[in-house]
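sequence and predicted structure below; questions after.
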Amino acid sequence: MLTGKQRSYLKSLANTIKPITQIGKMGITESFITQLDEALEARELIKIHVLETSLLNTKDAANEVAQLTRSEFVQAIGNKFVLYRKSKENAKIHLPN
């Protein structure tokens, strides 16, 4: 569980990154979750874009993806959301206490 200070820190880092993938009309598939698991392990902080053709609400999609990838929801702005999960082997982001 992230504290407010940690969430703010991650939001500031997320400002500079671009979405690495998108959710379209196919929705959230098993292969999509596998791709995100690998991305979270490599990057720790990822941004995802929910296309207008998707039938999913951005916050609902973010919460579902966070649960399926065992990651933390950081924020949702417009059609984009940010997730964080500490890497098991190669942690790069050091959260404030």
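Yep, that arrived. Numbering: from 1, shown residues only.

rest of the way, CA atoms for contacts and neighbours
Will do.

who does the longest helix belonging to the chain touch, helix- and strand-wise?
Longest helix of the chain, by residue count under DSSP state H: helix 30-43. Packing partners of helix 30-43 (3 or more Cα pairs under 8 Å, 6 or more residues apart in numbering; DSSP states H and E): helix 58-69.

other residues contacting the helix it packs on?
Residues from elsewhere that reach helix 58-69, judged by Cα atoms under 8 Å, 6 or more residues apart in numbering: 28, 33, 36-37, 50, 72-73, 76, 78-83.

okay, pairing it with this:
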Amino acid sequence: MLTGKQKRFLRSQGMTMKPLINVGKNGMSESFSDGVLKAIETRELIKISLLQAAETTPKEVGAYLADAIDGLEVAQTIGRTLLVYRKATDPDNRDISTKIAKL
């Protein structure tokens, strides 16, 4: 569980990021969650954008990903954009999580 300070730090890091994954008309599937897992393993913090054609809401996408991927947390939801975080299992990819641990 992230504290308020940690979420604030993640939001500041995510401000300049561009969406890495887009959710479209096909919605959420197992391949979608696999793609998110691969991306989050290397980056720890990713931005997901829902296109106008998407039939799901950002809240549904966040709940689906939190159930599908252990340890994933939604740091922020603004409009149709989600910012999600998960600590990397590989110590070489732990850049953001080491900064968060100090907060």
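Yep, that arrived. Computed from a predicted model, the values in this text were never measured in an experiment.

overlay them and tell me the TM-score.
Laid over one another, the chains give 0.93 as their TM-score (TM-score structural alignment, normalised by the length of the first structure), with 97 aligned residues with a Cα RMSD of 1.0 Å.

and residue 52 of the first structure, what's its match in the second structure?
Using TM-score structural alignment, the partner of residue 52 of the first structure in the second structure is residue 52.

can you tell me the centre-most residue of the second structure?
Taking Cα atoms, centre = their mean as the criterion, residue 84 is the residue nearest the geometric centre of the second structure, at 1.9 Å.

what about residue 11 of the second structure, distance to residue 50 of the second structure?
18 Å (Cα to Cα, to the nearest Å).

should've said residue 27 of the second structure
9 Å.

neighbour count: the two, which is higher?
residue 50 (22 against 16; other Cα atoms under 10 Å).

can you pull the contacts of the more buried one?
So residue 50 of the second structure contacts 22, 23, 24, 57, 58, 80, 81 (Cα under 8 Å, 6+ apart).

can you tell me which of these are buried?
23, 58, 80, 81 (16 or more other Cα atoms under 10 Å).

which non-adjacent residue is nearest the third one?
With Cα to Cα, 6 or more residues apart in numbering as the measure, residue 50 is the residue that lies nearest to residue 80 of the second structure, at 5.2 Å, once sequence neighbours are left out.
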